[in-house]
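Novice: pasting a predicted model and its sequence here:
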Amino acid sequence: MNKTLTTVLVAEDEESFIDAITLGLSKEGMTVAVARDGREALDLFASVNPDVILLDVMLPKLSGIDVCKTIRATSQVPIIMVTARSSELDTVVGLEVGADDYVAKPFRMRELTARIRAVLRRSPNAIDSIEIEDMIEIGEIVLDTARHELRVAQVPVALPLKEFELLELLMSNPNRVMTRDMIIDRVWGPYHTSDTKTLDVHIKRLRSKIEPDPSTPTYISTVRGLGYRFEYKQMNK
């Protein structure tokens, strides 16, 4: 049952990208399964049990956005969306439906492999040799980092990988201003482009899940011109 190689499901319909990605990832010691349309991507996801998915936004038969939504209903496998460099709307929508990261075409293989390894390092399934019982509890929010679980007012709340990592970083530094650059570097890694849009989308999604009223957040506050802060003082009231 143990897989010795990282399996990457590549959902892409442009043959030139398929060839380059397959060759590049194979050289990095990864196994590549290729789907050329959205429906095939879902079929392969069920059959090959990939460690990470590289998902193009524009796919025949079923879009990458719809594929991401379907997979996120049952799995937290890391998903990296692939989008055209000018398609900011596709990028935001992809993040909102649960993608962990995105990469814009044209991309360099070095950047792509770095992104893949970064999301794999942060995946709960990657930690198999270290048992860490670590619970972060502030007010009604309980974050179990060992089990990758969140409870808000005793109710379980499902979080995609990046949202979990973001919340863990903020809760581990209560009342401390975390700059945007610091958060991006810690959660997405040094190879991620300095795109604050990615962070803002994840903050919005996170607030919708932990805040009593997301329109007037009391847990995650915005520090204008700097970044974000997890408010501790209000949690004990």
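Specialist: It's in. Numbers count the residues shown, from 1 in each chain.
Novice: drop to CA atoms for contacts and neighbour counts, all remaining ones
Specialist: OK.
Novice: secondary structure class for residue 22?
Specialist: helix (DSSP: H, G, I helix; E, B strand; the rest coil).
Novice: residues contacting it?
Specialist: If a contact means C-alpha atoms under 8 Å, 6 or more residues apart in numbering, then residue 22 has residue 32 as its contacts.
Novice: would you mind measuring from it to residue 118?
Specialist: When C-alpha to C-alpha, to the nearest Å is applied, the distance between residue 22 and residue 118 equals 19 Å.
Novice: with residue 27 instead?
Specialist: 18 Å.
Novice: please apply the same query to residue 201.
Specialist: According to C-alpha to C-alpha, residue 201 stands 19 Å off from residue 118.
Novice: these two: who's more crowded?
Specialist: Taking neighbours as other C-alpha atoms under 10 Å, residue 201 and residue 118 compare with residue 118 leading, 19 against 16.
Novice: nearest residue to the middle of the chain?
Specialist: For the chain, residue 100 is the residue whose C-alpha lies nearest the centre (C-alpha atoms, centre = their mean; 1.8 Å).
Novice: was I right about it contacting residue 165?
Specialist: No: at 10.4 Å, residue 100 does not count as touching residue 165 under the criterion of C-alpha atoms under 8 Å.
Novice: just the buried positions in the lengthiest helix in the chain, please.
Specialist: Criterion DSSP state H: the longest helix present in the chain is helix 196-210. By neighbour count on 16 or more other C-alpha atoms under 10 Å, the buried set for helix 196-210 is 198, 199, 201, 202, 203, 205, 206, 207, 210.
Novice: now stretch 199-212, how far from the centre of its chain.
Specialist: Here the centre of stretch 199-212 is set off from its chain's centre by 14 Å, with C-alpha atoms, centre = their mean, to the nearest Å.
Novice: what segments of the chain are helices?
Specialist: Counting by DSSP H, the chain has these helices, from start to end: 15-27, 38-48, 64-72, 88-96, 109-121, 161-171, 180-187, 196-210.
Novice: packing partners of the fourth one?
Specialist: Read that as helix 88-96. helix 64-72, strand 79-84, strand 101-105, helix 196-210 (3 or more C-alpha pairs under 8 Å, 6 or more residues apart in numbering; DSSP states H and E).
Novice: can you tell me what sits against that helix?
Specialist: 57, 65, 68, 81, 83, 101, 102, 197, 198, 201, 202, 205.
Novice: repeat that for 10 Å
Specialist: Among residues not part of helix 88-96, those counted as contacts by C-alpha atoms under 10 Å, 6 or more residues apart in numbering are 55, 57-58, 64-66, 68-69, 79-85, 99-104, 162, 197-202, 204-205.
Novice: got the angle for that helix vs strand 79-84?
Specialist: For helix 88-96 and strand 79-84, the angle between their directions (axes from the mean of the first three to the mean of the last three C-alpha atoms, to 10 degrees) works out to 170 degrees.
Novice: ok, second structure coming up, stack it against the first:
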Amino acid sequence: MLIESSLEDEPFRLPSSVEQQTKATMSVPATTILIVEDDPDIRRLVGDLLRREGFAVEEAQDGFAMDAVFARTRPDLIILDLMLPGEDGLSICRRIRARDALPILMLTAKSDEIDRVIGLEMGADDYLVKPFGPRELLARVRAILRRGSGPTISAPTRRYGFDRFIVDLDARELVREDGDAISLTTGEFDLLSCFVQRPRRVLTRDQILDWTHGRSADPFDRTVDMLVSRLRKKLDVASPGSKLISTVRNGGYLFTAPVKPVA
């Protein structure tokens, strides 16, 4: 059983007040989640769960079917299984990242630690190990979407300059001083935001994981290390020799550049 039985056992009944509120806001476009999973039972259970929570759901059993979905719509998040027939999840993740910063939550098996690390290197924003419960799945999905959402209209602008870059935390944009935009995934931007708001301060992996993912850190979680590696490479390419992120032995990571507000 790849998903905990609670997905089937829990009724997920909404209080009448929530049902009324949901009906009143049906005109608001729903967030769309694409499930790429070859197991029809898992696909159905996860899809039903997400629909009950108010999400619009698209389903695909492999990379070919996923491309068909992309041809007609762009989802807000992809739940991508690692083991797929034909093109596997790692290849699909790499292919998506080559053209889009779309958030990706990768599903993996407990025995696939190396593949999980590779998945993060390929650009996945987070991973979830099978078997998993509905609450954990929803928490991961909402955390990724929350981190990737744009600023509210009334939110004050937070723009900062460092090295040769300007970052807008509300618009979630990173540009060089010459105006060239730097493409970052959701996870990479969250990590940069964490560093920019805490410059010249050693941050442990647990602190970074908690601040960026909003959950307790797993001592074996490699998410932070992979995100740091990816972000470091992109900053180094855009600003050669800057060495903006240092590794502190037995400590964590240090953002070395001074950071100042930009009007």
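Specialist: That came through fine. This structure is a prediction, so every number in the text was calculated from the model and none was measured.
Novice: superposing both, give me the TM-score.
Specialist: Overall, the chain-to-chain superposition scores 0.87 on the TM-score scale (TM-score structural alignment, normalised by the length of structure 1); 233 aligned residues with a C-alpha RMSD of 2.6 Å.
Novice: corresponding residue for residue 76 of structure 2 in structure 1?
Specialist: Taking TM-score structural alignment, the alignment pairs residue 76 of structure 2 with residue 51 from structure 1.
Novice: residue contacts, that match?
Specialist: By C-alpha under 10 Å, 6+ apart, the contact list for residue 51 of structure 1 reads 3, 5-9, 31, 45, 77-79, 116, 119-120, 123, 125-126.
Novice: what about residue 92 of structure 2, neighbour count?
Specialist: Residue 92 of structure 2: 22 surrounding residues under other C-alpha under 10 Å.
Novice: same thing with residue 98 of structure 1?
Specialist: There are 26 residues near residue 98 of structure 1, going by other C-alpha under 10 Å.
Novice: go on, residue 44 of structure 1?
Specialist: Residues near residue 44 of structure 1, counting by other C-alpha under 10 Å, number 18.
Novice: any idea how far it lies from residue 52 of structure 1?
Specialist: For residue 44 of structure 1, the distance to residue 52 of structure 1 under the criterion C-alpha to C-alpha works out to 12 Å.
Novice: what do we get in structure 1 for residue 192 of structure 2?
Specialist: Residue mapping for residue 192 of structure 2 onto structure 1 gives residue 167, with TM-score structural alignment as the criterion.
Novice: just give the nearest non-adjacent residue to its match, would you?
Specialist: Once its chain neighbours are removed from consideration, residue 167 of structure 1 has its nearest residue in residue 206; the separation is 7.7 Å (C-alpha to C-alpha, 6 or more residues apart in numbering).
Novice: aligned partner of that neighbour in structure 2?
Specialist: Mapped onto structure 2 by TM-score structural alignment, residue 206 of structure 1 lines up with residue 231.
Novice: residue contacts, its match?
Specialist: Counting by C-alpha under 10 Å, 6+ apart, residue 231 of structure 2 touches 184, 185, 187, 188, 189, 191, 192, 237, 244, 245.
Novice: can you pull the contacts of the fourth one?
Specialist: Spelled out, it's residue 188 of structure 2. Residue 188 of structure 2 makes contacts with 101, 123-125, 194, 212, 224, 226-232, 234, as judged by C-alpha under 10 Å, 6+ apart.
Novice: out of the residues you listed, which comes closest to residue 180 of structure 2?
Specialist: residue 234 (12.9 Å; C-alpha to C-alpha).
Novice: which residues touch whichever residue in structure 2 pairs up with residue 87 of structure 1?
Specialist: In structure 2, the residue matched to residue 87 of structure 1 (TM-score structural alignment) is residue 112. If you count contacts by C-alpha under 10 Å, 6+ apart, residue 112 of structure 2 has them with 82, 83, 118, 129.
Novice: ok, which pair from these is furthest apart?
Specialist: Comparing all pairs in the contacts of residue 112 of structure 2 by C-alpha to C-alpha, the longest separation belongs to 118 and 129, at 14.4 Å.
Novice: need the counterpart of residue 140 of structure 1 in structure 2.
Specialist: Going residue by residue (TM-score structural alignment), residue 140 of structure 1 aligns to residue 164.
Novice: hang on, isn't that match packed against residue 242?
Specialist: Yes: the pair residue 164 of structure 2 and residue 242 passes the contact test of C-alpha atoms under 10 Å, sitting 8.9 Å apart.
Novice: what do those two both touch?
Specialist: Contacts common to residue 164 of structure 2 and residue 242, judged by C-alpha under 10 Å, 6+ apart, are residue 235.
Novice: before we move on, back to that, the residue nearest to the centre of structure 1 touches residue 166, doesn't it?
Specialist: No: contact between residue 100 of structure 1 and residue 166 fails when scored by C-alpha under 10 Å: they sit 11.2 Å apart.
Novice: quickly list what's touching both of these two.
Specialist: Between them, residue 100 of structure 1 and residue 166 share these contacting residues under C-alpha under 10 Å, 6+ apart: 188, 202.
Novice: higher neighbour count, residue 118 and residue 129 of structure 2?
Specialist: residue 129 (18 against 14).
Novice: now the more buried one, nearest residue through space, not along the chain?
Specialist: In space, and not counting its chain neighbours, residue 129 of structure 2 is closest to residue 108: 4.9 Å by C-alpha to C-alpha, 6+ apart.
Novice: what of residue 5 of structure 1?
Specialist: The shortest distance from residue 5 of structure 1 to any non-neighbouring residue, by C-alpha to C-alpha, 6+ apart, is to residue 30 (5.7 Å).
Novice: that neighbour maps to what in structure 2?
Specialist: Counting by TM-score structural alignment, residue 30 of structure 1 corresponds to residue 55 in structure 2.
Novice: do the same with residue 229 of structure 1
Specialist: Under the alignment defined by TM-score structural alignment, residue 229 of structure 1 corresponds to residue 254 in structure 2.
Novice: what number of residues lie near its match?
Specialist: Other residues within reach of residue 254 of structure 2 by the criterion other C-alpha under 10 Å amount to 19.
Novice: residue in structure 1 matching residue 6 of structure 2?
Specialist: Match for residue 6 of structure 2 (TM-score structural alignment): no aligned residue.
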